[in-house]
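Engineer: generate a structure from the sequence data that follows.
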Amino acid sequence: MIKRPTFHWLMVPALLIAPGLAQSAGPGDLLNGQIDGISKQVERRAEALVERKVAERTRERVVNADELPEKLQGQLSELLPVRTRDGETAFYETLQSDGSRAVARQWLITATAEELDRLRRPGVTILEQQKLEGLGLTVVRFQVRPDIDSRAALKKLLPELSERLDRNHIYSPQSRASGAVPNRAETTTASLCPEPVRVGMVDTLISEEHSAFEQAKIVQKPFLTVANQTGELTAPRAHGTAVASVLVGQSTAQSQPRLPGATLFNASVFYEGSEATSGATLAHLLEGLNWLAEQNTSVINISLTGPDNRILATAIKNLQQKGPMLVAAVGNEGPAAPPLYPAAYEGVIGVTAVDKAGALYRWANRGEHVTFAARGVNVPVAHPNGGFVQDSGTSLAAPVVTALLACSLPRMSNEQAIQALIERAEDLGAEGRDPGFGHGFLDDQSGRFKNQPAG
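Structural biologist: Okay, the predicted model is just below:
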């Protein structure tokens, strides 16, 4: 989850947008320092407004009503086409009432061959059926008529299957490459362990040709095909390249990769939508997780977020039963935002970001699902076009915890590895586990982690 851009120049217009907020603070509150919290809320509102305007202008620019199916033309303001590299429209993104994104009119369901017959109803078109053996699931992707494109309608149509279906949601790395600044600091990292560990990652494509990965062993597989379409979706590279550089890359000649002996398996699941959007459909995300489940990885890094989803929850639970630990960024939606997934699922290790001083990243999500904090602010990362930049976000903190676990698991059980990190975490918030820092800050470059404990 790489950082969001800031818009300090919008503070005055934002105050006009939210007069009630500005008037609610009396002189005493301001003198007590409350103006800082109000300013952050106002800035957050301003930033959200700008992002909505960017998305609206993008839709106006790239969507042509003549290209839409007749029944979808009435939803023009809520639709955004996603195209293949050949320029063909693969599907349409749509904004849901809860603010999440999904593939328009597409749903997924876990079903047996016998249950598949029950889907053959008027208004339902079966698009694809996949047996994901690594996840222990058979998933069917189907499309519905606009008049039955809701959970209530499908529950009435398919009452016996309604608890095992959900939308083909879209998950986002929230990459903000334009917010990155050149890396001028000479930051060095030390190796955490030399063992030949196997680590998984689900993200964008990685620019393997970057100098940061000269010594790295990276195996990638793209999951960007769309059934009944020719060609693949366009694969972005910035987010995955940045995250991978934290895991197995070198930022300077003096630094060492955190995991010099690792083999990194990367499932490339994110498509490039437009200059303002990117995402991964749930269907592609499941394919990527399924492949990683078959690579005998000890830990999987998931630096993406999205809504709660019945199918994803089942896949995560099944994946955990197979053995690999799952580490996920908690997200960059802000302290007041609701939990994001998969970080908020039980058993997933949710990671937040802090800066050099140990302060929480200003946009980091908070909640009981936060397990650990790690350095994720102004981190030197590889840029896909070469060179390095400094960037921020919970996406860049998650791979630090992934690396620490990968070094522990050859000698420990999953439970022992977690307990070892809890014992070495620096308690920065309220005493004990708290919604901001979780169990505490893991400084992987401190003396606490110079020697991995023997199991």
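Engineer: okay, CA-based contacts and neighbour counts for the rest of this
Structural biologist: OK.
Engineer: need the helices for the stretch 151-300 of the chain, in chain order.
Structural biologist: In chain order, the stretch 151-300 of the chain shows helices spanning 151-157, 238-248, 282-293, with DSSP state H, counting those that start in this stretch as the criterion.
Engineer: any chance of those helices in TSV, plus mean neighbour count and distance to I316?
Structural biologist: Listed next are the helices of the stretch 151-300 of the chain as TSV, based on neighbours: other C-alpha atoms under 10 Å; distance: least, C-alpha to C-alpha, whole Å:
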stretch	mean neighbour count	distance to I316
helix 151-157	14	22
helix 238-248	27	21
helix 282-293	23	9
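Engineer: would you list these in TSV and tack on distance to P13?
Structural biologist: Shown next, in TSV, are these (distance: least, C-alpha to C-alpha, whole Å):
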stretch	distance to P13
helix 151-157	39
helix 238-248	32
helix 282-293	37
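Engineer: any idea which of these gets closest to A22?
Structural biologist: helix 238-248 (36.4 Å; C-alpha to C-alpha).
Engineer: ok so, going back, V12: which of the helices of the stretch 151-300 of the chain is closest?
Structural biologist: V12 lies closest to helix 238-248 among the helices of the stretch 151-300 of the chain, at 32.4 Å (C-alpha to C-alpha).
Engineer: and the closest one, how far from the chain's centre?
Structural biologist: In terms of C-alpha atoms, centre = their mean, to the nearest Å, the gap separating the centre of helix 238-248 from the centre of its chain is 13 Å.
Engineer: show me what that helix is in contact with.
Structural biologist: Judged by C-alpha atoms under 8 Å, 6 or more residues apart in numbering, the contacts made with helix 238-248 from elsewhere in the structure are 2, 173, 175, 177, 203-208, 212-213, 216, 251, 257-260, 262, 264, 303, 381-384, 395-396, 399-400, 402-403.
Engineer: would you indicate which residues of stretch 312-320 are buried?
Structural biologist: Judged by neighbour count using 16 or more other C-alpha atoms under 10 Å, the buried positions of stretch 312-320 are 312-316, 318-320.
Engineer: could I get the full set of strands for the stretch 151-300 of the chain?
Structural biologist: The residue ranges that make up the strands of the stretch 151-300 of the chain, judged by DSSP state E, counting those that start in this stretch, are 165-171, 181-182, 198-203, 217-222, 263-268, 271-272, 278-281, 299-302.
Engineer: and the fourth one, what does it pack against?
Structural biologist: To tie it back to what came earlier, the one meant is strand 217-222. strand 263-268 (3 or more C-alpha pairs under 8 Å, 6 or more residues apart in numbering; DSSP states H and E).
Engineer: and this one, please, so the two structures can be compared:
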Amino acid sequence: MVTLNATLRTLGLALLLLAPTAWGDNRGGGSGSGSGSGSSGLSRPMTLPSTPTSGWPGGRTTPSNPGSNNSGKDGARTDDAAKDGAGPGRNGREDGSTRDGSGRREGDDRNGGPLPRPGADMPEARWQRGDQLVRSNPLAYERDPIGAPVLRAEITMLLPADAELPAALARRGFIAVRESAVLGRRLIVLRTPADLTLARAVALGRRLVPEAEIDFNHVLLGSGRTEPARRAPPPPAPATSAPPPEPVHVGLIDEALVPGGELTLPGEVRPVGARCLSRAVPEGHGQAVALVLARGLQQAGRRPVLHAADLGCGQGAVDAIATALQALDAERVPVVNVSAVGPYNRVMAAVVAAFLARGHLLVAAVGNDGPAAPPLYPAAYPGVIAVTAVDRQGRVLVEAGRGEHVAFAAPGIVELPGPDGTTRTWRGTSLAAPVVAAALALRLRQPDPAAAQAAVAQLARNALDAGEPGRDRIYGHGIVGLPATALAAAH
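Structural biologist: Alright, predicted model coming up:
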């Protein structure tokens, strides 16, 4: 009996010593049972997000694009596929996917979502709005391998105008869901096969049809935000002389302009393409950009005529912007403003190049991802007039993008009338781009390649030089739309 009691005491002591270890293992990662199971909320180990060190998902210290660097400059594009995750990448797979075939790269979408990016401390940061867009409607949106929002299960393809849909794509299960003629090319939106991730579908499409431009259907996001409305009388309308009979035509690709909205637009608004107010409720971004654009022409003594393309039909995706550019080209609108940003896209790059080759000017905001962020598009495509933002004293906004592609700077903080007698302050590069677009529209009256370049050169000569002498990566050629006295006082 004594021996039996001693044995039981020894066994009990051993179980007591082993219990905390078993409980900790069960809580930390095993499926387990009892109080340590997933029902307690402790079935997965807790991880803390790392400190963001770059503009790329997962807080990586270097971007996964071999042609980029930490300075934010756009490097040589020797491997587009490695950049956008749809071709041979660092892991050697044709679509840039990880071993699990998910299409995500290491560090992407951990714990159900992307890690914080630069500018996360700024309200309504672009990456945050993109994340909210995907989470709020996962049936319509998903992320590409670098975390940018795209339309779910769709890719875009640009073919010659007389080309037929390649039979190889149809045999593999790709289905054409939308099609339009865009600047002498055939733009087709394809539904991808159910057995392929989006990244694999892009890679397969490029391999099957190497002569076509194929990419994701990226969703571009606005690059401006509004501060909380404050009770105050709206600013007085600028004094203007009687407008001359000759109008100034300028294009706008943004949210829908709501008839009778809270902002009264001077001049005339001509809708371009389809209107989709029933499917997309505007948040005021398009109205604010349109008002800045119209006021710039009105203050110069001209009558603004805004050719406004509503992006609600395509949710701001690549094919919607491409068809908008086609419509503006058909109406021969010389200057077009786009205050939206997104990642590099092959299809969009080809459409923009064709639009510029016809003598138009495309003015675009550089975005609000901060000075260390990689270039954003369409602002960084060759030939696009990229605009950054400054405050009322000519100091560049802390969130404004920088880079060798920056062409001009303009005021990016404006006060506009809000509802119920309030004044609302809008801030960002979205509000700076239309200042430059208005200035160029006064100089270019119809599409013409030589006249377009002359208009840009003339505006560069008249811009207020800031920062380093000559063109620099912060202010470009200089500041447009700011009195010289304000710049002198600040610098």
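Engineer: any of the contacts of helix 238-248 of the first structure buried? List them.
Structural biologist: By neighbour count, with 16+ other C-alpha under 10 Å, the contacts of helix 238-248 of the first structure hold 2, 173, 175, 177, 203-208, 212-213, 216, 251, 257-260, 262, 264, 303, 381-384, 395-396, 399-400, 402-403 as buried.
Engineer: quick one: the one helix or strand V12 of the first structure maps to to chain centroid distance?
Structural biologist: Per DSSP states H and E: V12 of the first structure is located in helix 11-17. Centroid separation for helix 11-17 of the first structure versus its chain: 31 Å, with C-alpha atoms, centre = their mean.
Engineer: ok, residues contacting the helix or strand following it?
Structural biologist: With elements assigned by DSSP H and E, the helix or strand that comes after helix 11-17 of the first structure is helix 19-23. Residues from elsewhere that reach helix 19-23 of the first structure, judged by C-alpha under 8 Å, 6+ apart: 15, 38, 42.
Engineer: next, work out how far apart S298 of the first structure and L192 of the first structure are.
Structural biologist: In this structure, S298 of the first structure and L192 of the first structure are 16 Å apart, going by C-alpha to C-alpha, to the nearest Å.
Engineer: in the second structure, what residue corresponds to S392 of the first structure?
Structural biologist: Across the two structures, S392 of the first structure finds its equivalent in R427 of the second structure, going by TM-score structural alignment.
Engineer: with adjacent residues omitted, what lies nearest to that match?
Structural biologist: The spatially closest residue to R427 of the second structure, leaving aside those adjacent along the chain, is I413, at 4.6 Å (C-alpha to C-alpha, 6 or more residues apart in numbering).
Engineer: touching, that neighbour and R392? I think so.
Structural biologist: Yes - between I413 of the second structure and R392 there is a contact under C-alpha atoms under 8 Å: 7.3 Å.
Engineer: those two: which is more packed in?
Structural biologist: With other C-alpha atoms under 10 Å as the criterion, I413 of the second structure and R392 differ in neighbour count, and I413 comes out ahead with 22 against 17.
Engineer: distance check, the more buried one against L221 of the second structure.
Structural biologist: In this view, I413 of the second structure and L221 of the second structure are 19 Å apart by C-alpha to C-alpha.
Engineer: same question, Q315 of the second structure
Structural biologist: Taken as C-alpha to C-alpha, the spacing of Q315 of the second structure relative to L221 of the second structure amounts to 10 Å.
Engineer: V292 of the second structure too?
Structural biologist: In this view, V292 of the second structure and L221 of the second structure are 19 Å apart by C-alpha to C-alpha.
Engineer: please apply the same query to V387 of the second structure.
Structural biologist: Taking C-alpha to C-alpha as the measure, V387 of the second structure falls 16 Å from L221 of the second structure.
Engineer: quick check: next helix or strand after whichever strand in the second structure runs longest?
Structural biologist: For the second structure, the strand that runs over the most residues, judged by DSSP state E, is strand 149-160. Following the chain from strand 149-160 of the second structure toward its C-terminal end, the next helix or strand by DSSP H and E is helix 167-172.
Engineer: quick one: buried residues of that following helix?
Structural biologist: L169.
Engineer: which elements pack onto that helix?
Structural biologist: Applying 3+ C-alpha pairs under 8 Å, 6+ apart, we find helix 167-172 of the second structure packed against helix 198-208.
Engineer: correct me if wrong: V456 of the second structure contacts L440.
Structural biologist: Yes - taking C-alpha under 8 Å as the contact criterion, V456 of the second structure and L440 are neighbours in contact, 7.0 Å apart.
Engineer: neighbour count winner among those two?
Structural biologist: When neighbours are counted by other C-alpha under 10 Å, V456 of the second structure and L440 differ, and L440 comes out ahead with 23 against 20.
Engineer: which non-adjacent residue is nearest L165 of the first structure?
Structural biologist: Nearest non-adjacent residue to L165 of the first structure (C-alpha to C-alpha, 6+ apart): I109, at 4.2 Å.
Engineer: which SSE is E93 of the first structure in?
Structural biologist: E93 of the first structure is located in strand 89-95, with elements delineated by DSSP H and E.
Engineer: relative to strand 101-110, how tilted is that strand?
Structural biologist: When axes from the mean of the first three to the mean of the last three C-alpha atoms, to 10 degrees is applied, the directions of strand 89-95 of the first structure and strand 101-110 differ by 100 degrees.
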